[in-house]
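# Sharing a model that was predicted from the sequence below.
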Amino acid sequence: MSVLTGAGISTDSGIPDYRGPQGVWTKNPQAAVNATIDRYLADPDVRRASWQARLTHPAFGAEPNGAHRSLVDLEHAGLRRALITQNIDELHQLAGSAPEKVIELHGTIRRAECVSCDLITPMPEVLARVSAGEDDPPCPRCGGIQKSNTISFGQALKSEVLGAALDAARSCDVFVAVGSSLTVHPAAGLCGEALDAGAQLVIVNAEPTPYDSFADRVINEPIGQALPALVKELIDAAR
């Protein structure tokens, strides 16, 4: 079994989603425009605003919720082959999922990267510089522009990460998509890859998705309750 998670699994931890009725980009479409890599690199004002937003990003104070922990139970039961996530908050690892089994499609906000020399720096070190007055902290090694170690609009996914996700989708017997709108590709296309390989598709999401009609099972209920219940059902059935 392979699992794909999106922003909806972290809303109970206080991290807003992006495309839901109360999503960050639903309420502020300009935020999505500013999330493009071209705008970030070209406009110092966008970078300064981004660094200020990172100082107060809810991920840094968030704790895993019951949905995250249920996927750890699934792993410990030997039923979860891979955990693919669109999220950048690392709450799966904090909940106890083995880091080597978490495929972070969009990277992580907990590290910073230089777009020139690829230096990776722990995000707290860079945010400390922002708090001390550097509004657009350059790379300490080469002086280049830094950003969070995440995939922005206009950036391609890392080939090795996408390859691992495709392999996980194509080699499972059940593919469970949780808390994802399934509108962003290539992540959404993993559902089709799993279906084409003969897997069953299960979707757990508060809102309808484009893949609902292809799924073997759709659960449109609050994820915080629905996913732990589903995991318990799967573990009980495997005993």
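Everything's here; your move.
# CA atoms for contacts and neighbours, from now on please.
Noted.
# Could you give me the buried positions within the helix of greatest length in the chain?
In the chain, with assignment by DSSP state H, the single longest helix is helix 223-238. By neighbour count with 16 or more other CA atoms under 10 Å, helix 223-238 contains the buried residues Ile223, Gly224, Ala226, Leu227, Pro228, Val231.
# Stretch 169-189 now?
By 16+ other CA under 10 Å, the buried positions in stretch 169-189 come out as 169-172, 174-182, 187-189.
# Name the SS class of the residue nearest the centre of the chain, please.
Centroid-nearest residue in the chain, with CA atoms, centre = their mean: Asn87, separated by 1.3 Å. Look at Asn87: counting by DSSP: H, G, I helix; E, B strand; the rest coil, its state is coil.
# Confirm for me that it is in contact with Ile109.
No. Contact between Asn87 and Ile109 fails when scored by CA atoms under 8 Å: they sit 9.2 Å apart.
# Can you show me the strands along the chain?
Ranges of strands within the chain are 2-5, 82-85, 102-104, 107-114, 120-122, 146-150, 174-178, 200-204, 217-219, based on DSSP state E.
# For Val161, find the nearest of these.
strand 102-104 (6.6 Å; CA to CA).
# What lies in contact with that closest one?
Ala82, Leu83, Ile84, Thr85, Gln86, Asn87, Ile88, His92, Gln93, Val161, Ala164, Ala165 (CA atoms under 8 Å, 6 or more residues apart in numbering).
# Second structure follows, compare the two:
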Amino acid sequence: MYQQIVVLTGAGISAESGIKTFRDQDGLWEQHHIEDVATPEGYARDIDLVERFYNSRWENLHSGEVKPNPAHVALAKLEAEFPGKLLVITQNVDDLHERSGSKRLLHMHGELSKGRCPQSLQTFVLREPFSEDNCCTCCIPAKRLRPHIVWFGEMPFGMDRIHDALDTCDLFIAIGTSGTVYPAAGFVDSANHHGAQTVEVNLVEADRHSQFQYHLTGKAGDIVPQLVDTILAGETVGNQSFNQQLASALSA
């Protein structure tokens, strides 16, 4: 059985729960310029516009219509039952992993349900949409909270922890994110370099430039539960028994 697993999740896993992605043809950038709503400069220029943009996302996430899908649930099951080390890194800013029970989780691009003090950098759970009334309790006078989101030009969170995990894992899985776009491209290179097996789960066929050793094409909600069950059964990716069990489960 594997000893240490790192999982990276991207927009594709949340799209199956009804959350729009940013790069789709009808994605979230359609009505906005990136530089206006996803940069520190845009925030400094028009706080109200940026807050409206993220409030719309926040309201959608808390509408009751968006729920974890079987892929989120399966990763929580992997955390609960896998006897080795596990780290789930997500590029997504929603809380669907948490709703499924995941705790060994790193939000590298921030969290939609939190605000951050621009001075102390302390974070606060956002129980209502952003407004000038959402202020920190760590400063005098209190500072207006900004979205706890990594914008373009800002450094993703937890990179040291991520690289440490990739350097020592024996299995790296990327779900719903392109293996040829950073950070996933850099992550898979690092995992390959240190001798891990690398697996891509995506709705589209693997890009010919992909560095992943194994590719599973289809919906995350279909593939990930079976992948998790096969791993928990003690099988390793690529061996005949693993392939037979996964193929049998997906065809059932």
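Okay, I see it. As the structure is a prediction and not an experimental result, all values here were calculated from the model.
# ok so, going back, can you list the strands of structure 1 in CSV and add distance to Pro29 of structure 1?
Listed next are the strands of structure 1 as CSV, based on distance: least, CA to CA, whole Å:
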stretch, distance to Pro29 of structure 1
strand 2-5, 23
strand 82-85, 23
strand 102-104, 25
strand 107-114, 21
strand 120-122, 29
strand 146-150, 19
strand 174-178, 24
strand 200-204, 26
strand 217-219, 28
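# Quick one: closest of those strands to Asp38 of structure 1.
Asp38 of structure 1 lies closest, by CA to CA, to one member of those: strand 146-150, at 12.3 Å.
# how far apart are the closest one and its match in structure 2?
Taking mean CA distance after the TM-score superposition for structure 1, the mean distance separating strand 146-150 of structure 1 from the aligned residues in structure 2 is 1.7 Å.
# how far away is Ala31 of structure 1 from Thr183 of structure 1?
18 Å (CA to CA, to the nearest Å).
# quick one: which of the buried residues of stretch 169-189 of structure 1 is nearest Ile145 of structure 1?
For the buried residues of stretch 169-189 of structure 1, the nearest to Ile145 of structure 1 is Ala187 (27.3 Å; CA to CA).
# Tell me which residues touch that closest one, please.
Taking CA under 8 Å, 6+ apart, one finds Gln86, Leu105 in contact with Ala187 of structure 1.
# And for Ser13 of structure 1?
Ala62, Glu63, Pro64, Asn65.
# Please apply the same query to Gln155 of structure 1.
Ile37.
# need the contact list for the counterpart of Ala196 of structure 2 in structure 1.
Under the alignment (TM-score structural alignment), Ala196 of structure 2 pairs with Ala199 in structure 1. Taking CA under 8 Å, 6+ apart, we find Ala199 of structure 1 in contact with Arg170, Cys172, Asp173, Val174, Phe175.
# If we use 6 Å, what do you get?
If you count contacts by CA atoms under 6 Å, 6 or more residues apart in numbering, Ala199 of structure 1 has them with Asp173, Val174.
# ok, and the closest non-adjacent residue to Gln200 of structure 1?
Leaving aside its sequence neighbours, Gln200 of structure 1 sits nearest to Val174 (CA to CA, 6 or more residues apart in numbering; 4.7 Å).
# now swap in Tyr18 of structure 1 and tell me
Ranked by CA to CA, 6+ apart and with sequence neighbours excluded, the top spatial neighbour of Tyr18 of structure 1 is Val24, at 4.7 Å.
# Mind telling me what the one you found corresponds to in structure 2?
Matched by TM-score structural alignment, Val24 of structure 1 corresponds to Leu28 in structure 2.
# tally of neighbours for that match?
Using other CA atoms under 10 Å, Leu28 of structure 2 has 17 neighbouring residues.
# ok, His26 of structure 2 - how many residues close by?
Actually, residue 26 of structure 2 is Asp rather than His. For Asp26 of structure 2, the count of nearby residues is 11 (other CA under 10 Å).
# and what of Ala38 of structure 2?
20.
# Could you do the one 4 residues further on as well?
Using other CA under 10 Å, Gly42 of structure 2 is surrounded by 17 other residues.
# If anything else comes up later, I'll come back, but that's it for now.
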